[in-house]
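J.: curious how this folds, go ahead:
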Amino acid sequence: MTGRWRSAAERERDAEVAALTPDYQAEIARGTDRFFEPRRDTCPACEGDRLEVWVTGADLVQLKPGEFTLERCAGCGHVFQNPRLTPEGLGFYYRDFYDGHGAGAAEAVFAGKAEPYHDRARMVRPFTTPKRWLDVGSGHAHFCRGAREILPDTTFDGLDQGAAIEDAATLGWIDRAYRGEFPEFAAELRGQYDVLSMHHYLEHTRDPWAELDLAADVLPDGGFLLIELPDPECRLGRRLGRYWMPWFQPQHQHMMPIGNLKKALADRGLTPVAEQRAEADQGNDLTLSSYLFLATLAPRSPTPWRPRKARLAGLRGAAVWTVGIPWLVLASLLDRTVNRRMVRKHDRGNAYRVLARKEAA
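T.: Just a heads-up that it's a prediction; the model follows:
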């Protein structure tokens, strides 16, 4: 409670924090305003000018400094970060999240329940038995690992910018790893896969419509594109405000309503053939929002961008989490009962899936 005793793992973590701290402190001293582009006055989806502030928030996961705003277009419902981060800004906030200092935490999250991965694979089975499947934005490739259990005869490959995608190939979770950005490999990938998937990928991109253009070009006629996205029309999104996990600032750049996505797909010759809304809900809104709130009161460990603990931080943390853990248990129970019933009743949860087929030109 006083923070004096350290396990071997904690001592290793403290040494890593100490090594990374000088560079982070130098960057933070220069301010975070330089990480933003000028605010735009029109919607990037429809060019409408009726914009309203939807959510303002901070980095509640890593607790890096900065304030972020999501605005909503009153015309088409598209929600987007405004002002948007520059590529340099994205690099700052992504650093040490999926790789580096935060790799262990990210791995623990993605290595959770396999059921959502199974459900995604099952969504495709009524329409095709794919020979080759490419997962774009595959991260640690946990989806591919889980999907193999449903489609054992399918070859699964993964594409991502992080080093974890190469580790996944070494572990045998995917057959081939493409490390980099989707546009870099588009010409090489054209016509090679009968299914492409983008699970919680488009919301991270600076131009999701360009990514859909590439997907339509890469797929052969009759191929399928499976997309899963956070649902900005979720009833709890506004009620939980900045603590609703799918807003996930500053990483999420665009939040597309399902109607907008289906129209964008159709405009590119991709016909939606199936969708899931309640079935795609991850059943954790109240639990994760509670955790984010508690973690802002009492962060669990120091980081290179927040290395110093307040005096008696151990005592404060013990007090917050003594109350907080029962709170999290209650929130989990509410997610499994009340929240689940509401999702099923309104057929709308915190995510949705759309499967589309590419038609012959």
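J.: going by C-alpha atoms from here, please, whenever you check contacts or count neighbours.
T.: Fine.
J.: how about the strands in the stretch 51-200 of the chain?
T.: 51-57, 68-73, 79-81, 132-136, 155-160, 176-179, 195-199 (DSSP state E, counting those that start in this stretch).
J.: surely residue 274 and residue 352 touch.
T.: No - Residue 274 lies out of contact with residue 352 (Cα atoms under 8 Å); the separation is 10.9 Å.
J.: more crowded one of the two?
T.: The residue with more neighbours, out of residue 274 and residue 352, is residue 352; 25 against 15, by other Cα atoms under 10 Å.
J.: mind listing the helices for the protein?
T.: With helices called from DSSP state H, the chain shows them at 8-29, 87-94, 103-110, 115-124, 142-147, 164-171, 182-189, 208-218, 235-240, 258-267, 285-297, 313-334, 340-346.
J.: just name the most buried of those.
T.: Compared across those, helix 142-147 shows the largest average neighbour count, a mean of 22 (mean count of other Cα atoms under 10 Å).
J.: now what about that helix, what contacts it?
T.: 110-111, 114, 117-118, 120-121, 135, 138, 156-158, 173-174 (Cα atoms under 8 Å, 6 or more residues apart in numbering).
J.: what does stretch 211-219 give?
T.: Here stretch 211-219 has contacts from 182-183, 186-187, 189-196, 202, 225, 264-265, 268-270, 358, using Cα under 8 Å, 6+ apart.
J.: try 7 Å
T.: 186, 189-191, 193-194, 268 (Cα atoms under 7 Å, 6 or more residues apart in numbering).
J.: circling back to that earlier point, can you put the helices of the chain in a markdown table and add distance to residue 66?
T.: Shown next, in a markdown table, are these (distance: least, Cα to Cα, whole Å):
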| stretch | distance to residue 66 |
| --- | --- |
| helix 8-29 | 10 |
| helix 87-94 | 10 |
| helix 103-110 | 21 |
| helix 115-124 | 32 |
| helix 142-147 | 31 |
| helix 164-171 | 27 |
| helix 182-189 | 28 |
| helix 208-218 | 24 |
| helix 235-240 | 20 |
| helix 258-267 | 29 |
| helix 285-297 | 14 |
| helix 313-334 | 23 |
| helix 340-346 | 33 |
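J.: next up, for comparison:
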Amino acid sequence: MIWHDGWYNTSCPSCCIVEELCRHMDESTPTHWENTACPLCDVEDATVLQRAPDRLYRCPGEFQLVRCRGCRHVYLNPRPTSDSIAYFYPDDYGPHHLQESKAAGEASSEELANERSPWYLSEIVRKIPGLRRSYYWLKDSQAEYIPNLDQPGGRALEIGCGDGGFLERLRTQGWEAQGIEPAEKPARVAQSRGFEIHVGTLQPNLFPAASFDAVFAWMVVEHLHDPCAVLSEVHRILKPSGWLALSVPNFACWEPRVFGTYWYALQLPTHLHQFTPRTIRMLLEQSGFDQIRLIHQRNVFNILGSIGLWLESAVPRLALGRRMIQFTDYPTMWGELTLAPCAKLLAWMRQAGRLTVIAKPTS
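T.: The predicted structure is shown next:
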């Protein structure tokens, strides 16, 4: 398979990689590197698994994934320090952009709040027998989970809220929502939508204990330098009856084995961790959570993005590769519906490239 390259299984001193990374960086590049023990079990013994460049945003250098010999967690080592990693998030970083502007501009608040309302279809088309049932079945990717409110006014926090698109959904469903966003530009957009946004990261004692009914973190945990500390703080600020819902790429599925360094969800060096169902469960248990439920998402965005990255490398003049990559951030309705049967089959086989995880604080 031509996509499968860059896999290793050797031991290599991390200090050599740091020196190599520094040689690739321009003198003006504001980056610093650090070696780290396993962020989950603190064991320092690890095997080099893979070296790969940043194929998505093309930052200079080659980055190294290792697998812990203790708990088998896969993580980036060496890695950019928390003070310098922002350099690797470009201005056109997909999750920072307005992803629901079209929906928000064309639908009323009531229609956005009701996910069972295909507001873009005409009244005549909506009345076609079986159409709604088929549409709902195809469109449900299970990428995001919102608990039902017993009564309006439940307090919710989204970590890594971007421009506030998901906060908008929470608000229209009766939640009192606020967010945390480290990037200033999307945070300002979310604030302009009327949300209270803390610019930065979740720090100890930023909120009182037991102050939220739900905390959300969509595709965030793989970016954290100390996920145990952050999720332990989430445990502290959640009410005993509260919910944590998050999502992560699934390193245990077939995709990384087939696509190798072209796997879209690899995204080195901003993805500091590559979780599997076992290691994300282990992380949550260590952080004080139980009743953990893992859902294989019904989408194939990673596959499209991976093929797009390979096409960009193999046939640079072909625009199709870039269009496939852009689809992962700005999917079209008909594109999603067309790909839905394949996505549902992979989810049923428990081979989806992304996981939605739901958990409750240990009582």
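J.: please state their TM-score.
T.: Overlay of the two chains. TM-score (TM-score structural alignment, normalised by the length of the first structure): 0.70; 298 aligned residues with a Cα RMSD of 3.7 Å.
J.: going through the contacts of stretch 211-219 of the first structure, which ones are buried?
T.: 189, 193-194, 268 (16 or more other Cα atoms under 10 Å).
J.: with the residues you listed in mind, which one is nearest to residue 83 of the first structure?
T.: residue 268 (27.9 Å; Cα to Cα).
J.: okay, buried residues for the lengthiest strand in the second structure please.
T.: In the second structure, taking DSSP state E as the definition, the longest strand is strand 238-249. Neighbour counts using 16+ other Cα under 10 Å place 238-240, 242-249 of strand 238-249 of the second structure among the buried residues.
J.: so how far does that strand sit from its counterpart in the first structure?
T.: The superposed strand 238-249 of the second structure is, by mean Cα distance after the TM-score superposition for the first structure, a mean 1.4 Å from where its aligned residues fall in the first structure.
J.: give me the stretch of the first structure that that strand matches.
T.: Here strand 238-249 of the second structure aligns to the first structure at residues 219-230, judged by TM-score structural alignment.
J.: can you give me the first-to-last residue distance of that stretch?
T.: Criterion Cα to Cα, to the nearest Å; first-to-last residue distance in stretch 219-230 of the first structure is 24 Å.
J.: then stretch 237-257 of the second structure?
T.: Using Cα to Cα, first and last residues of stretch 237-257 of the second structure are 38 Å apart.
J.: if I look at the most centrally placed residue in the second structure, how far off is residue 81 of the second structure?
T.: What sits nearest the mean C-alpha location of the second structure, by Cα atoms, centre = their mean, is residue 219, with 1.6 Å. Relative to residue 81 of the second structure, residue 219 of the second structure is positioned 20 Å away (Cα to Cα).
J.: cool, residue 18 of the second structure as well?
T.: Counting by Cα to Cα, the gap from residue 18 of the second structure to residue 81 of the second structure is 12 Å.
J.: any idea what residue 140 of the first structure aligns with in the second structure?
T.: In the second structure, residue 140 of the first structure lines up with residue 163, judged by TM-score structural alignment.
J.: its match contacts residue 192, doesn't it?
T.: No - contact criterion Cα atoms under 7 Å: residue 163 of the second structure and residue 192 do not qualify, at 9.2 Å.
J.: quick check: residue 232 of the first structure touching residue 257?
T.: Yes - applying Cα under 7 Å, one finds residue 232 of the first structure in contact with residue 257, separated by 6.0 Å.
J.: so those two - more neighbours on which side?
T.: residue 232 (24 against 19).
J.: residues touching the more buried one, list them.
T.: 255-257.
J.: residue 251 of the first structure too?
T.: Contacts of residue 251 of the first structure were listed using Cα under 7 Å, 6+ apart, and they are residue 204.
J.: check the one 3 residues further on too.
T.: For residue 254 of the first structure, the contacting residues are 79-81, 203-204, by Cα under 7 Å, 6+ apart.
J.: in the second structure, what residue corresponds to residue 206 of the first structure?
T.: Matched by TM-score structural alignment, residue 206 of the first structure corresponds to residue 225 in the second structure.
J.: element containing residue 124 of the second structure?
T.: Residue 124 of the second structure is part of helix 123-126, with elements assigned from DSSP states H and E.
J.: corresponding residues in the first structure for that helix?
T.: Per TM-score structural alignment, helix 123-126 of the second structure has no counterpart in the first structure.
J.: pull out the buried residues from that helix.
T.: Judged by neighbour count (16+ other Cα under 10 Å), helix 123-126 of the second structure contains no buried residues.
J.: ok, residue 18 and residue 81 of the second structure, which is more surrounded?
T.: Taking neighbours as other Cα under 10 Å, residue 18 of the second structure and residue 81 compare with residue 18 leading, 20 against 14.
J.: can you find the partner of the more buried one in the first structure?
T.: In the first structure, no residue is matched to residue 18 of the second structure (TM-score structural alignment).
J.: all set now, cheers.
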